[in-house]
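Undergrad: take this sequence and fold it.
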Amino acid sequence: MPTSLLIKNGRIIDPANKVDCIRDLLIVDGRIADPTAVPPSESSDSSEIQEIDAAGCWVVPGLIDMHVHLREPGEEYKEDILSGTRAAAAGGFTAVACMPNTKPVNDSRAVTVLILSQAEKADARVYPVAAISQNSQGNALTEFGELKANGVVAVSDDGLPVRDSQLMRRAMEYADDHGLLVISHSEEPSLSNGVMNEGIISTRLGLKGIPTAAESIMVYREIALAECLGKRVHIAHVSCAMSAELIRSAKARGVRVTAETAPHYFTLTDEAVMGYTTNAKMNPPLRSEKDRQAIRQGLADGTFDAIATDHAPHSMLEKEVEFDRAMNGIIGLETSLPLSLALVREGVINEQKLVELMSVNPARILGVEGGTLSTGAVADVTVINLTLPLPILKSRWSRKARTRHF
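TA: Presented below is the predicted three-dimensional model:
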């Protein structure tokens, strides 16, 4: 087993160090080494050096998906940590942050330790996100200090909004004391009892709609609290133009807000639901073309800090049913990078911005290793072959592919 790896002739794109050039990358004992300091043949036995010719490829800091649902514990028939991280690795991700809406909810040391124990055998690093409130019920905060001490990197009731504004205020204050990130699932429940975006398509299909205000009202609350307290907050899975504008304006005022969006929001619209396609049912729902364009603009101008998949697998039993009854969720770990590369091809963002959105910024926001190819850094590296076709075939996906829907 080689202890050193030399990636040769690749285009190194390392925005954290303002590097974009053709050169070699040397990895020694799991860390980035300086390939010009000591020739590999002199620094170690040549039999221990593996070489990869990356000519024509991008060599970037390992991609980090800061919003996935690995379903373990409790719903392993949909996904588990091993199958989920296998999908992550196949999609170019070296690390993922997993949301707490498992069964039981990750609101305690016991569940966090279980996740990290399973992750020891995983194909990507796993960073647990714990619940803000006990059992994500919105009544009382979890033990942030204990959770942080046991490996949690952020807190969120993702899947459910924190309805109580006072509880969210306390969460921001308490999280700041413990160096944890608060991730908001921004949704006003009284407005979100529909099944798809409210608009022309929902009217045609006779389906109850969810207005964009259901998201933007809660985004406004989170920004108002963060601004009042001087604390930070991260807005998850932004889907609409109004939310993007609120975040843009808040950043201009110096509010400590960061935000993510997902590939389906800059790729698809609610027209994908035509035919009552349950694969296109998710929360927040797919929005209008106007919203899709606003999300793309937000990626271009820095309103959004990260692209995250919100990878949320379900079984066929939960998707191949009537639209009203189908579960919300779409998978994305295998397709996120190809869809995001389309933004580069179309001139929406450049290569450096893509790496920032998918690696540099997620590492910075979560406060975890990665996001850089600096000498001495942990060697999480993604090599992107731009010429390799990627057929989207379920049979080529990870072992639970047959029960996962997109």
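Undergrad: switch to C-alpha atoms for all contacts and neighbour counts from now on
TA: OK.
Undergrad: checking Leu160 next. Helix, strand or coil?
TA: Taking DSSP: H, G, I helix; E, B strand; the rest coil as the rule, one finds Leu160 in the coil state.
Undergrad: what's near enough to touch the closest residue to it other than its chain neighbours?
TA: Excluding the flanking residues, the one nearest Leu160 by Cα to Cα, 6 or more residues apart in numbering is His185, at 6.3 Å. Residues counted as contacts of His185 (Cα atoms under 8 Å, 6 or more residues apart in numbering) are 156-162, 235-237.
Undergrad: for Asp53, same thing?
TA: 7-10.
Undergrad: could you tell me how many residues sit around Ser133?
TA: 24 (other Cα atoms under 10 Å).
Undergrad: if I read this right, it contacts Asp157, doesn't it?
TA: Yes - between Ser133 and Asp157 there is a contact at 6.8 Å, judged by Cα atoms under 8 Å.
Undergrad: so which residue is dead centre in this protein?
TA: Ala308 (2.7 Å; Cα atoms, centre = their mean).
Undergrad: any idea which element the residue lying farthest from the centre of the chain lies in?
TA: Distance to the chain centre peaks in the chain at Glu42, reaching 40.8 Å (criterion: Cα atoms, centre = their mean). Assigned by DSSP states H and E, Glu42 belongs to helix 40-43.
Undergrad: quick one more, to check against the first:
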Amino acid sequence: MERVGVAGRDGLYDLVVADGLIQELRPAPPGASGGVVLPGLVDLHTHLREPGGEEAETLATGARAAAAGGFTDVFAMANTAPVTDTVARVRELRRRAEGLPVRVHPVAAATTGLDGQALVDVAALAAAGVTLFSDDGRCVDDAGLVLDLLTAMARHGTAFAQHAQSTAIVRDGVVNSPVAAGLGVPGWPAAGEEAVIGRDLALAAATGGRLHICHVSTAGAVALVRAAKRDGLPVTAEVTPHHLVLTDRHAVRRGPALKVNPPLRSAEDVTAVREALRDGTIDIVATDHAPHPARTKSGSWLTAAFGLTSLETALPVVADVFTDLRTGTVDWAAVAAVMSVRPAAVGGVADLAGRPTAPGEPATFCVVRPERWRPHPAARFSRSANSPFHGADFAHRVRLTALAGRPTHTLP
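TA: Here you go, the predicted structure:
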């Protein structure tokens, strides 16, 4: 039994769980202290690397890291070896993920082998339960393919998650263009993101297919999404924890350890995505958890791998975004919306995840408590240590995660 505050309710409650369900929320005695209960977090964008990339992460280590971060459901991106682009490979991933501390939902590739040349068999994959298609890590750059893909999304009630990166514009860019010259490396311009988003929004309008935009990072991209939503287009968008708090100046100071795709942007861009998350223009936070072994992150700006990890630290970052600076209070209902309720809806798993914290509902939740702490690489659960938040000073920490009544993470 946990003593918790519940978003939308006054006071603290004793959370009573039995038979995998929340049985009761019993008012706690006056003067009691406790944490806050949230529905289990849902990550729509996780790279778990298995099969083929087990040096960086395995399903087991990634799932354990996710549970430590309060997650109960993660969507596993398709850029594994082999690529998750057939029904057989979706089924194999589900088989491998049985018994883990989180539910793993396979994301199918949008094109065969992530090659950007031919669409996967959307009908067969949708019939096998796939709800999200993405070549993330690569942009589907061909407008005709995106047109066909979004047409298929409309037909099957699924969604296409686009990594917006125009090859012709970005070329071999590695950092935000305004700081690239000072580092002597090629720049990754905002236009490379915005051009693809603008094109794909037009195609979503033409087809009615659901478009989900991965890792929005620029003020211009925010403006495009805001206008599209105003026009009623079927679009959703995500932002990562690192794009909410880190800028290209952090990248200049800390070097290739902060090389990520899309790159860390300007302070003005960070302000824009934070405001967009708060006002609902950006629907969700997704980690884009991208583990890499140390040897691939320790090179130069040109040779180091793109990617950061944040499954274990996403919650305190988002809590900070939704903290009222005058009162110090956190809008926990908003945190639950962007990290659980809306991701579950976008991913088509709202029957399982993002459920209300109420009697009769599955006991799938996390408990967060106010606590000053600093993540340390020696205390991580992920196999890889390429987190941008090691040593950061956080004000909230997940102390318990439960999946259908089974504890999957507890603090000592």
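Undergrad: rewinding a little: which two of the contacts of His185 of structure 1 have the greatest separation?
TA: Val162 and His237 (15.3 Å; Cα to Cα).
Undergrad: what is the aligned counterpart of Gly179 of structure 1 in structure 2?
TA: Aligned counterpart of Gly179 of structure 1 in structure 2: Gly157 (TM-score structural alignment).
Undergrad: quick one, what contacts that match?
TA: 131, 209-210.
Undergrad: Three-state assignment for the aligned partner of Arg64 of structure 2 in structure 1, please.
TA: The alignment partner of Arg64 of structure 2 in structure 1, by TM-score structural alignment, is Arg86. Of the three states, Arg86 of structure 1 takes helix under three-state DSSP.
Undergrad: so Arg86 of structure 1 makes contact with Lys121?
TA: No - Arg86 of structure 1 lies out of contact with Lys121 (Cα under 8 Å); the separation is 10.5 Å.
Undergrad: so between these two, which is more surrounded?
TA: For Arg86 of structure 1 versus Lys121, the count of surrounding residues by other Cα under 10 Å is larger for Arg86: 21 against 12.
Undergrad: against Gly179 of structure 1, how distant is that one?
TA: Distance of Arg86 of structure 1 to Gly179 of structure 1, computed by Cα to Cα, to the nearest Å: 30 Å.
Undergrad: now swap in Val219 of structure 1 and tell me
TA: From Val219 of structure 1 to Gly179 of structure 1 the distance is 22 Å (Cα to Cα).
Undergrad: which residue ranges form the helices in structure 1?
TA: 40-43, 81-90, 109-119, 144-149, 165-177, 200-205, 213-229, 241-252, 263-267, 289-301, 316-319, 336-345, 351-355, 361-366 (DSSP state H).
Undergrad: among those, which is nearest His69 of structure 1?
TA: helix 81-90 (8.4 Å).
Undergrad: what separates the closest one from the chain centre, distance-wise?
TA: Relative to the chain's own centre, helix 81-90 of structure 1 is displaced by 14 Å; criterion: Cα atoms, centre = their mean, to the nearest Å.
Undergrad: likewise for stretch 196-205 of structure 2?
TA: 22 Å.
Undergrad: stretch 18-37 of structure 2 too?
TA: Per Cα atoms, centre = their mean, the centroid offset for stretch 18-37 of structure 2 relative to its chain is 28 Å.
Undergrad: so what corresponds to Leu160 of structure 1 in structure 2?
TA: Checking TM-score structural alignment: Leu160 of structure 1 goes with Arg138.
Undergrad: ok, that match to Trp188 of structure 2 distance?
TA: 14 Å.
Undergrad: what does Met218 of structure 1 align to in structure 2?
TA: Per TM-score structural alignment, Met218 of structure 1 is aligned with Val196.
Undergrad: I'd guessed Val122 of structure 2 sits against Thr151; true?
TA: No - contact criterion Cα under 8 Å: Val122 of structure 2 and Thr151 do not qualify, at 10.5 Å.
Undergrad: between these two, tell me which one has more neighbours.
TA: Set side by side, Val122 of structure 2 and Thr151 show more neighbours around Val122, with 25 against 18, by other Cα under 10 Å.
Undergrad: dump the residue contacts of the more buried one.
TA: Val122 of structure 2 neighbours (Cα under 8 Å, 6+ apart): Ala152.
Undergrad: now check structure 1 for the residue matching it.
TA: Taking TM-score structural alignment, the alignment pairs Val122 of structure 2 with Phe144 from structure 1.
Undergrad: lovely, talk soon.
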